[in-house]
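Undergrad: Fold the following and give me the result.
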Amino acid sequence: MSLRQTLRGTGVAIVTPFTHSGDIDFNALENLINFIISNGVEYLVALGTTGETPTLSKEEKTDIVTFVFEKVNGRVPIVVGMGGNSTHEVARDLEKMPLEKAAAILSVSPYYNKPSQEGIYKHYEVVAAASPKPVILYNVPGRTGRNLDAATALKLAHEIPNIGGIKEAANNMVQCMHLLKDRPDHFLVVSGDDDLVMPQLACGMDGVISVAANCLPERFSNMVRAGLAFDFKKAKELNDSMLEAYHLLFAENNPAGVKAFLAELGLIQNHLRLPMVPLSEGLAKKVKIYLKSVAS
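TA: Sure thing, here's the model as predicted:
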């Protein structure tokens, strides 16, 4: 079964809850997992950027993946984030991480060192060879400093069998259309931009790996399912109701926005690891107002 079938719909890049002392709050993580799944999303993504992975140790990452597999217990597929800007270190990490139960890995393109397109291609060639699971490319130039061009992504898709999809978060609709026009039939294309998902579904995307679906899982996944069914009247109504949420989620940084939402819902404590800090007081008040408006 291709990733286009397994991972169609809404995936959630889950946050990592922390206690006041800065440890991982596994009780809150279990509650969050159950909340998200019970509200209808199609799959989870552990160790995405939303999970504050740059601040997690390798031991913590392994503990989170093991815990997520245990608590999900086969209810939905799980994708594991495994990326970095040292190609050979990513390959070594793939050998050590317990990935037997993963549907795929999500691997961000190399950040900060700004490789050429040929360098990005060769990086993913090595990662795909080392990975025991299909690789989903992750293009997010706002974080990495380098765009993964559509031509490079398509070359990877057509030439390397273990590359099964892409999370496209370049905020570029034309690039998305090129990917969708020329992709192989098996190749999964999902959005990484919550605020663009609805029009991207109209272009033919297979779904999304979402931040917003942490805190608005039912509303957001219903919007995606409506878009996948080409019921854009319903999709637009639901999307319109979340436009303010999209702004609040990303106005300062991710995951400060989503953690403010989740704390207001009583699912986690509002703690982040430096250099990330909680949402400013003014925006936090707007989060409360928004959640009251959608609950009424």
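Undergrad: Going by C-alpha atoms from here, please, whenever you check contacts or count neighbours.
TA: Will do.
Undergrad: First-to-last residue distance for stretch 180-195?
TA: 19 Å (C-alpha to C-alpha, to the nearest Å).
Undergrad: residues of that stretch that come out buried?
TA: By neighbour count on 16 or more other C-alpha atoms under 10 Å, the buried set for stretch 180-195 is 180, 183, 187-195.
Undergrad: quick one: the helices in the stretch 51-200 of the chain?
TA: Using DSSP state H, counting those that start in this stretch, the helices assigned to the stretch 51-200 of the chain run over residues 58-72, 87-96, 117-130, 141-144, 150-159, 173-182, 197-203.
Undergrad: And this one, please, so the two structures can be compared:
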Amino acid sequence: MGALLTRRTHGVYIIAATPFTESGAVDFDSLDRLVAFYEGHGVTGITILGMMGEADKLSPEERHQVVDRVLARTDLPVVVGVSDPGLASLCALGRYAMERGAAGVMVAPTRGPAREDRIEGYFHAVAQGLGADVPLVYQDFPLSTGVAVSPALIRRLSQDLPQMVMLKHEDWPGLTKISALRDHEADPAVARLSILCGNGGLYLPQELARGADGAMTGFAYPEALVQSVALHAAGQVEAAEDLFDRYLPILRHEQQPGWGLALRKHILMRRGAIACAATRAPGPRLGARDIEELERLMRRTEIRLKER
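TA: Next comes the predicted model:
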């Protein structure tokens, strides 16, 4: 069992894929391999059942099975995505995960009118339903949810709800949001908020420079995230960005809307982390030319890294 999330949590919490067989069943043997792969590349923690984990395509029983398998396999802190249209289902999964040793749960705002009073009321209801002892991550991903919120609302929620200890920052563009949140903390009365960033890590060097504590995303080269964050934390800012730049072509390719998950799973398969690159239907499937293109980028990435 890993430590609970706090307002000082930092590092790289990798967003885990959910491996499937060609027939669409959850591949638990590959899930074991994937956890070992992430551990071997030095991640700080693991986040499961996120959007990249295809959680919305899993049955409640499968979600429980994934939680059980990962928590049994690793001593790293594990964050569980519990977003659900139904508040009762969300809270039930959250309590299940915490009882089995999760470090915290992640929740995105529900789709609907982008009114801040609606979002504020929703997160108060989530916090009450989960309980004050459950560390809560606000997933701020308006490109997916359609719900954009201001830094002021995030700060207000963080102040009013002591258990909301982390922001998963995926607003795009969103660098000014990070700066605004850190500027708030110049006031001693304002509690610090841990900020880990997503979007595949596409803007990670700039986000770290703005005050982010690390990454929470699923780039299929987790070592790029781990090493970049470590170098930046050590004060080697230019070295961190130089290293990160070597991965940019394939990272950018992996960020294609609609196709990114299939690309990412193919890379994980080619790197030996999972047995099959299938997404669960309905989901994208790469063609021969897509694969040829991607594997060329993988070869170019390896050459760039050897040159370094």
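Undergrad: TM value for the aligned chains?
TA: Here the TM-score for the pair of chains, by TM-score structural alignment, normalised by the length of structure 1, is 0.92; 290 aligned residues with a C-alpha RMSD of 1.8 Å.
Undergrad: which of the helices of the stretch 51-200 of structure 1 sits most buried?
TA: Compared across these, helix 197-203 shows the largest average neighbour count, a mean of 20 (mean count of other C-alpha atoms under 10 Å).
Undergrad: got a list of contacts for that helix?
TA: 173, 176-177, 180, 191, 207-208, 223-224, 227-228, 230, 235-236, 239 (C-alpha atoms under 8 Å, 6 or more residues apart in numbering).
Undergrad: how about a cut-off of 7 Å?
TA: 177, 191, 207-208, 227-228 (C-alpha atoms under 7 Å, 6 or more residues apart in numbering).
Undergrad: Just the buried residues of stretch 180-195 of structure 1: which are in strands?
TA: Applying DSSP state E to those, the entries found in strands are 188-191.
Undergrad: Apart from its chain neighbours, what residue comes closest to the counterpart of Met177 of structure 1 in structure 2?
TA: The equivalent of Met177 of structure 1 in structure 2 is Ser179 (alignment by TM-score structural alignment). Of all residues not flanking Ser179 of structure 2 in the chain, Arg210 sits nearest, at 5.7 Å (C-alpha to C-alpha, 6 or more residues apart in numbering).
Undergrad: What lines up with the one you found in structure 1?
TA: Under TM-score structural alignment, Arg210 of structure 2 pairs with Cys203 in structure 1.
Undergrad: roughly how far apart are that match and Lys167 of structure 1?
TA: 15 Å.
Undergrad: what does Ser116 of structure 1 give?
TA: Ser116 of structure 1 is 19 Å from Lys167 of structure 1, by C-alpha to C-alpha.
Undergrad: now Phe230 of structure 1
TA: Taken as C-alpha to C-alpha, the span from Phe230 of structure 1 to Lys167 of structure 1 is 21 Å.
Undergrad: Comparing the two, which residue is more hemmed in?
TA: Lys167 (22 against 15; other C-alpha atoms under 10 Å).
Undergrad: Do a quick rundown of the strands in the stretch 1-150 of structure 1.
TA: 9-13, 43-46, 78-81, 104-108, 135-139 (DSSP state E, counting those that start in this stretch).
Undergrad: Would you convert the ones you listed into CSV that also reports mean neighbour count and distance to Gly282 of structure 1?
TA: CSV is the format used below for the strands of the stretch 1-150 of structure 1 (neighbours: other C-alpha atoms under 10 Å; distance: least, C-alpha to C-alpha, whole Å):
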stretch, mean neighbour count, distance to Gly282 of structure 1
strand 9-13, 27, 26
strand 43-46, 26, 30
strand 78-81, 26, 32
strand 104-108, 26, 32
strand 135-139, 27, 32
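Undergrad: among those strands, which is nearest Lys288 of structure 1?
TA: strand 9-13 (21.9 Å; C-alpha to C-alpha).
Undergrad: Which part of structure 2 matches that closest one?
TA: With TM-score structural alignment as the criterion, strand 9-13 of structure 1 aligns to 11-15.
Undergrad: That stretch vs structure 1, mean deviation?
TA: For stretch 11-15 of structure 2, the mean deviation from structure 1 after alignment is 0.7 Å (mean C-alpha distance after the TM-score superposition for structure 1).
Undergrad: list the contacts for the closest residue to Leu148 of structure 1 other than its chain neighbours?
TA: Leaving aside its sequence neighbours, Leu148 of structure 1 sits nearest to Asn139 (C-alpha to C-alpha, 6+ apart; 5.7 Å). By C-alpha under 7 Å, 6+ apart, the contact list for Asn139 of structure 1 reads 108-109, 147-148, 167-170.
Undergrad: how does it look with 8 Å?
TA: With C-alpha under 8 Å, 6+ apart, Asn139 of structure 1 has these contacts: 108-109, 147-148, 166-170.
Undergrad: Also Ala251 of structure 1?
TA: By C-alpha under 8 Å, 6+ apart, the neighbours of Ala251 of structure 1 are Gly257.
Undergrad: any idea how far the residue lying closest to Ala129 of structure 1 once chain neighbours are set aside lies from Thr87 of structure 1?
TA: Once flanking residues are discounted, Ala129 of structure 1 sits nearest to Asn162: 7.4 Å by C-alpha to C-alpha, 6+ apart. With the distance defined as C-alpha to C-alpha, Asn162 of structure 1 ends up 16 Å from Thr87 of structure 1.
Undergrad: Please apply the same query to Pro199 of structure 1.
TA: Distance, Pro199 of structure 1 to Thr87 of structure 1, using C-alpha to C-alpha: 34 Å.
Undergrad: next one: Val135 of structure 1
TA: Val135 of structure 1 is 14 Å from Thr87 of structure 1, by C-alpha to C-alpha.
Undergrad: same deal with Asp93 of structure 1?
TA: 10 Å.
Undergrad: Contact partners for Arg252 of structure 2?
TA: Leu202.
Undergrad: mind checking which helix or strand it is in?
TA: The secondary structure element spanning Arg252 of structure 2 is helix 248-254 (assigned by DSSP states H and E).
Undergrad: name the helices or strands packed onto the helix or strand following that helix?
TA: Counting by DSSP H and E, the next helix or strand C-terminal to helix 248-254 of structure 2 is helix 260-270. Contacts defined by 3 or more C-alpha pairs under 8 Å, 6 or more residues apart in numbering; DSSP states H and E place helix 260-270 of structure 2 against helix 248-254.
Undergrad: Give me the distance between the helix it packs on and the centre of its chain.
TA: 17 Å (C-alpha atoms, centre = their mean, to the nearest Å).
Undergrad: do stretch 220-237 of structure 2 as well
TA: 16 Å.
Undergrad: quick one: buried residues of it?
TA: 220-233, 237.
Undergrad: quick one: contacts of that stretch?
TA: With C-alpha under 8 Å, 6+ apart as the criterion, stretch 220-237 of structure 2 contacts 11-12, 14, 38, 41-43, 201, 205, 208, 214-215, 219, 239-241, 243-244, 247, 264-265, 267-268.
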